[in-house]
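S.K.: Test case, fold it:
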Amino acid sequence: MNSPMFTRTSQQESAIQTNKVLRNTYALLSMTLLWSALVAGVSMAMNLPRPNIIIMLVGFYGLLFLTEKNRNNSMGLVFTFLFTGFLGYTTGPLIGAYVSADMGDLVVTALGGTALSFLAASAYALTTKRDLSMLGGLMLSLFVVLVVGMVASIFFQSPVLSLALSSLFIVFSTMAILMTTQGIIRGGETNYISATITLYVSIYNLFISLLSILGIMNDD
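M.R.: Purely as a prediction, here's the structure:
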């Protein structure tokens, strides 16, 4: 039987490890967001074209795969910045299009909404005693719906479908933030690179989805 001293020491080590993962995750997330914003700014300033759907898919899933594959070594950090830089590059032309159309205020609103949503979801996950792992099954079902919806959107250019997809992406991304954050706190997520990527993609999807909704509501 473990002694009380050993139990307390184990609990302390677990708490230290959890705090380390949480600290490293938020530090890396901050750096990747700044890096992504910088790349987006350069992309927008240079008026670079947004890549087509093939390049988007290959770049996104290819770099995502390489990041996860190397998450336990130093190359994981390299691919993390390549991945977030790539998404920053793809975002630049989109923001530039809104600014060129005199809708820069929508970009600011989307950024504010994204920040508030992330902070609210993170705060809830950090303080709630409810087990949020139950969201996993719902997220899987929602993921299937999103994949089908995205395929349908290729053939049907409908504002209503786009609005529905963007709304579902917001729900899905919020769930991912909740589960990932609580996973770190409860020791279920021990790799800060994986946690950072999940949170970054969730924030990215929140921003793009909010921007899309605001654009549709603005009849553009």
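S.K.: drop to CA atoms for contacts and neighbour counts, all remaining ones
M.R.: Noted.
S.K.: what packs against the longest helix anywhere in the chain?
M.R.: For the chain, the helix with the greatest residue count under DSSP state H is helix 4-45. Packed against helix 4-45 by the contact rule (3 or more C-alpha pairs under 8 Å, 6 or more residues apart in numbering; DSSP states H and E) you find helix 75-100, helix 159-185, helix 192-217.
S.K.: do you know which of those helices lies nearest Tyr26?
M.R.: helix 192-217 (7.2 Å; C-alpha to C-alpha).
S.K.: what angle separates the closest one from helix 4-45?
M.R.: Using axes from the mean of the first three to the mean of the last three C-alpha atoms, to 10 degrees, the direction of helix 192-217 lies 40 degrees away from that of helix 4-45.
S.K.: Can you give me the buried ones in helix 192-217?
M.R.: For helix 192-217, the buried set under the neighbour-count rule, 16 or more other C-alpha atoms under 10 Å, comprises 192-215.
S.K.: thinking again about what came up before, can you add distance to Leu63 and give the helices and strands packed on helix 4-45 back as a markdown table?
M.R.: What follows is the helices and strands packed on helix 4-45, written out as a markdown table (distance: least, C-alpha to C-alpha, whole Å):
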| stretch | distance to Leu63 |
| --- | --- |
| helix 75-100 | 5 |
| helix 159-185 | 20 |
| helix 192-217 | 11 |
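S.K.: Nearest approach to Thr9 belongs to which of these?
M.R.: Nearest of the helices and strands packed on helix 4-45 (C-alpha to C-alpha): helix 159-185, 17.8 Å.
S.K.: tell me what that closest one is packed against?
M.R.: Using 3+ C-alpha pairs under 8 Å, 6+ apart: helix 159-185 touches helix 4-45, helix 104-127, helix 135-155, helix 192-217.
S.K.: How far does stretch 105-117 sit from its chain's centre?
M.R.: Taking the mean of its C-alpha atoms, stretch 105-117 sits 15 Å from the chain's own mean (C-alpha atoms, centre = their mean, to the nearest Å).
S.K.: Alongside the first, I'd like the structure of this one:
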Amino acid sequence: MYNPRNGGNARFGSLMSKVMGLLAFSFIFASVGSFFGITVGLGYGASLVAAIAGLVVLIALNFLIQRPGINLFLLYLFTFLEGLSLAPLLGYYLYASGSILLQAFLMTALTSLGLGIYAWTTKRDFSRLGDYLFFGLLLLIVAGLIQIFFHSPIFALIVALVGVAIFSGYMLYYIQRAKYMADTMPNAIGLTVSIFITVLNLFLYILELLSILSGNSNRR
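M.R.: As a prediction, this is how the structure comes out:
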């Protein structure tokens, strides 16, 4: 989706400035989508349709990321649909356990910020994490499918912990990878999508973890 090139520290700072701006608007659109879905009482069936539509938009963005204007439209449409697809889940926690939802938001924000700063400033090389993280992600998907048929609080707790670890690793990986990317809008949009998905999944697994520990899991 994006093209890594050595752009130097100055370009990295400029690229990350673009990404931070795009991320801010992306989460605003996602929040609007969630708010709209909660307000109209969006059901789980409709949320699945929104999630599938979001995947279609993401694929379209991958092909049209070099097209100015269209790429931004597709980015924000994707994030809106992602927020919309989460409306039933967020609505449940909002009315049943708002404190857990708030804790998950705060923990995700602090974790993402801390990991981002560390990846930005450290001299450690996280480039080799990519293959391990991808393999871990595949195992996580398989574990999620197993959870559909095998309900175990211990297994769910382990999956949630592994999910938090994997997407924390992805945060380190993407932020550091940005140091070697050219300062272009397509690269900024591609990186924004990657970080947005990473933060979103990190939030969901933290929410699941807190729910399990409180005995109030509803993610699956």
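S.K.: returning to what we had before: immediately after the longest helix of structure 1, which helix or strand?
M.R.: Per DSSP states H and E, the first helix or strand lying C-terminal to helix 4-45 of structure 1 is helix 53-69.
S.K.: and that following helix with helix 192-217, angle?
M.R.: For helix 53-69 of structure 1 against helix 192-217, the angle by the same axes, to 10 degrees is 150 degrees.
S.K.: and helix 53-69 of structure 1, which residues are buried?
M.R.: Residues of helix 53-69 of structure 1 classed as buried: 59, 63-64, 66-67 (neighbour count, 16+ other C-alpha under 10 Å).
S.K.: which one of these sits closest to Pro93 of structure 1?
M.R.: Gly59 (16.2 Å).
S.K.: The closest one -> structure 2?
M.R.: Alignment note: Gly59 of structure 1 maps to Ala53 in structure 2; criterion TM-score structural alignment.
S.K.: any idea how far the residue nearest the centre of structure 2 lies from Gly33 of structure 2?
M.R.: In structure 2, the C-alpha nearest the mean C-alpha coordinate belongs to Ile197, at 2.4 Å (C-alpha atoms, centre = their mean). To Gly33 of structure 2, Ile197 of structure 2 is 15 Å away according to C-alpha to C-alpha, to the nearest Å.
S.K.: cool, His151 of structure 2 as well?
M.R.: Note on His151 of structure 2: its distance to Gly33 of structure 2, by C-alpha to C-alpha, is 30 Å.
S.K.: Next: Val57 of structure 2.
M.R.: 15 Å.
S.K.: picking up where we left off before, wait, isn't the match of Gly59 of structure 1 in contact with Leu81?
M.R.: Yes: here Ala53 of structure 2 reaches Leu81: they are 7.2 Å apart, a contact under C-alpha atoms under 8 Å.
S.K.: For the residue lying closest to Phe105 of structure 2 once chain neighbours are set aside, which residues are in contact?
M.R.: Sequence neighbours aside, Phe203 is the residue nearest to Phe105 of structure 2 in space, at 6.7 Å (criterion: C-alpha to C-alpha, 6 or more residues apart in numbering). Applying C-alpha atoms under 8 Å, 6 or more residues apart in numbering, we find Phe203 of structure 2 in contact with 104-105, 108.
S.K.: Narrow those residues to those that are buried.
M.R.: Among the contacts of Phe203 of structure 2, those buried by neighbour count (16+ other C-alpha under 10 Å) are 104-105, 108.
S.K.: what's the closest of those residues to Gly21 of structure 2?
M.R.: Among these, and counting by C-alpha to C-alpha, the member closest to Gly21 of structure 2 is Thr108, at 18.4 Å.
S.K.: what do we get in structure 1 for that closest one?
M.R.: Under the alignment (TM-score structural alignment), Thr108 of structure 2 pairs with Thr114 in structure 1.
S.K.: ok, now which ones touch that match?
M.R.: Applying C-alpha under 8 Å, 6+ apart to Thr114 of structure 1 gives the contacts 203, 206-207, 210.
S.K.: mind listing what Phe25 of structure 2 touches?
M.R.: Per C-alpha under 8 Å, 6+ apart, neighbours of Phe25 of structure 2: Tyr76.
S.K.: Ok, the one 5 residues further on next?
M.R.: Listed by C-alpha under 8 Å, 6+ apart, the contact partners of Ala30 of structure 2 are 79-84.
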